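Trainee: Fold the following.
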Amino acid sequence: MIRRGKHRSLARAAGPVDDDARIMPLINVVFLLLVFFMVAGQLAASDPFEVEPSASAAAPEAEREGAEVLMGAGGRLALDGRETAEAALLADLAERMAAAPEMPLRLRADGQVPASDLVAMMRRLQSAGAADITLIMRPRKP
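Mentor: Predicted coordinates for the structure are as follows:
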């Protein structure tokens, strides 16, 4: 037969419970959540190079499905987040357009790209089969 008094004396013999030890699991959980969100924040895909679109007075259009072409100021090009040469971009786009002719295409060009280069690229994209090209611009600040 075990006495209750004996169990109590064993608990006291182990020493007083440290208040810091009680909050350690909470600190561990908060730290793990912090690490999780830091890692999860890095998983978002970023563009291969920075593009600052021109300003537009029109209302912003909602994002649509389809492909996106980035056009950098130095003539750099990317298709759906992959930097590529112009010939490869047009060939890949022509393949996609042959498979899905109604696929919309978004063109996001840097504000420093000359308008003549932008129009020439839009013509080349049309010749690759893109019928629906949307030029992405940032809203003009009032």
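
Trainee: Going by C-alpha atoms from here, please, whenever you check contacts or count neighbours.
Mentor: Noted.

Trainee: in the chain, which spans are helices?
Mentor: In the chain, the helices defined using DSSP state H lie at 4-13, 19-42, 86-99, 115-127.

Trainee: so which of those comes closest to Ser56?
Mentor: helix 115-127 (14.1 Å; Cα to Cα).

Trainee: on that earlier part again, would you mind finding the most buried of the helices of the chain?
Mentor: Across the helices of the chain, the average number of neighbours (mean count of other Cα atoms under 10 Å) peaks for helix 86-99, which reaches a mean of 15.

Trainee: Second input sequence below; structure requested for side-by-side comparison:
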Amino acid sequence: MKLTRPARAAQSETIIALIDVVFFLLIFFMLIGRMDATAPFEVSPPHAETGRDMPAGGITLAVSAKGALALDGDDMRPEDLPDVLSEHLQDNPDLRLRINAHRAAELRNVLPLVSRAQQLGFRDVVLVVTPETGG
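Mentor: The predicted structure follows:
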């Protein structure tokens, strides 16, 4: 008796390998592509100056980690700040304002102070920073 094997069915072409390649290419281009918008003009960010002495003169505005304010060591309500700064500026138009913010202070509590100082007429606003130690 002769046994015959059943005929093999023709293998259908699988596209699974092609799908894998497409996903790999998609992930590759997502990882190397720029996802941020670029400006239509050149932008050169400023350089922080560290290792220099703090500029002398002026007044110091301290910002706590929770956003509380103190001007030259005296507690200050945020709504009183513009009037007090304007009074100081009237006495000395070239007055320098130093903003000394706690490292945990939120940026939303610090940046409006710089903008407000500019609106009031301060020409020189210094943001106090602590340089990182290398080690």
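
Trainee: re the thing from before, tell me which of the helices of the first structure lies nearest to Met71 of the first structure.
Mentor: Short answer: helix 115-127, nearest of those by Cα to Cα, at 8.3 Å.

Trainee: Can you lay out the helices of the first structure as a markdown table showing distance to Ala67 of the first structure?
Mentor: Output for the helices of the first structure, formatted as a markdown table (distance: least, Cα to Cα, whole Å):
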| stretch | distance to Ala67 of the first structure |
| --- | --- |
| helix 4-13 | 67 |
| helix 19-42 | 23 |
| helix 86-99 | 8 |
| helix 115-127 | 12 |
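
Trainee: Ok, which of the ones you listed comes nearest Arg108 of the first structure?
Mentor: Across the helices of the first structure, closest to Arg108 of the first structure is helix 115-127 (Cα to Cα), at 9.9 Å.

Trainee: so the closest one matches what in the second structure?
Mentor: Aligned using TM-score structural alignment, helix 115-127 of the first structure spans residues 107-119 in the second structure.

Trainee: what does the matching stretch contact?
Mentor: 63, 67, 82, 85, 97, 101, 125 (Cα atoms under 8 Å, 6 or more residues apart in numbering).

Trainee: redo that, cut-off 7 Å
Mentor: For stretch 107-119 of the second structure, the surrounding residues in contact (Cα atoms under 7 Å, 6 or more residues apart in numbering) are Gly67.
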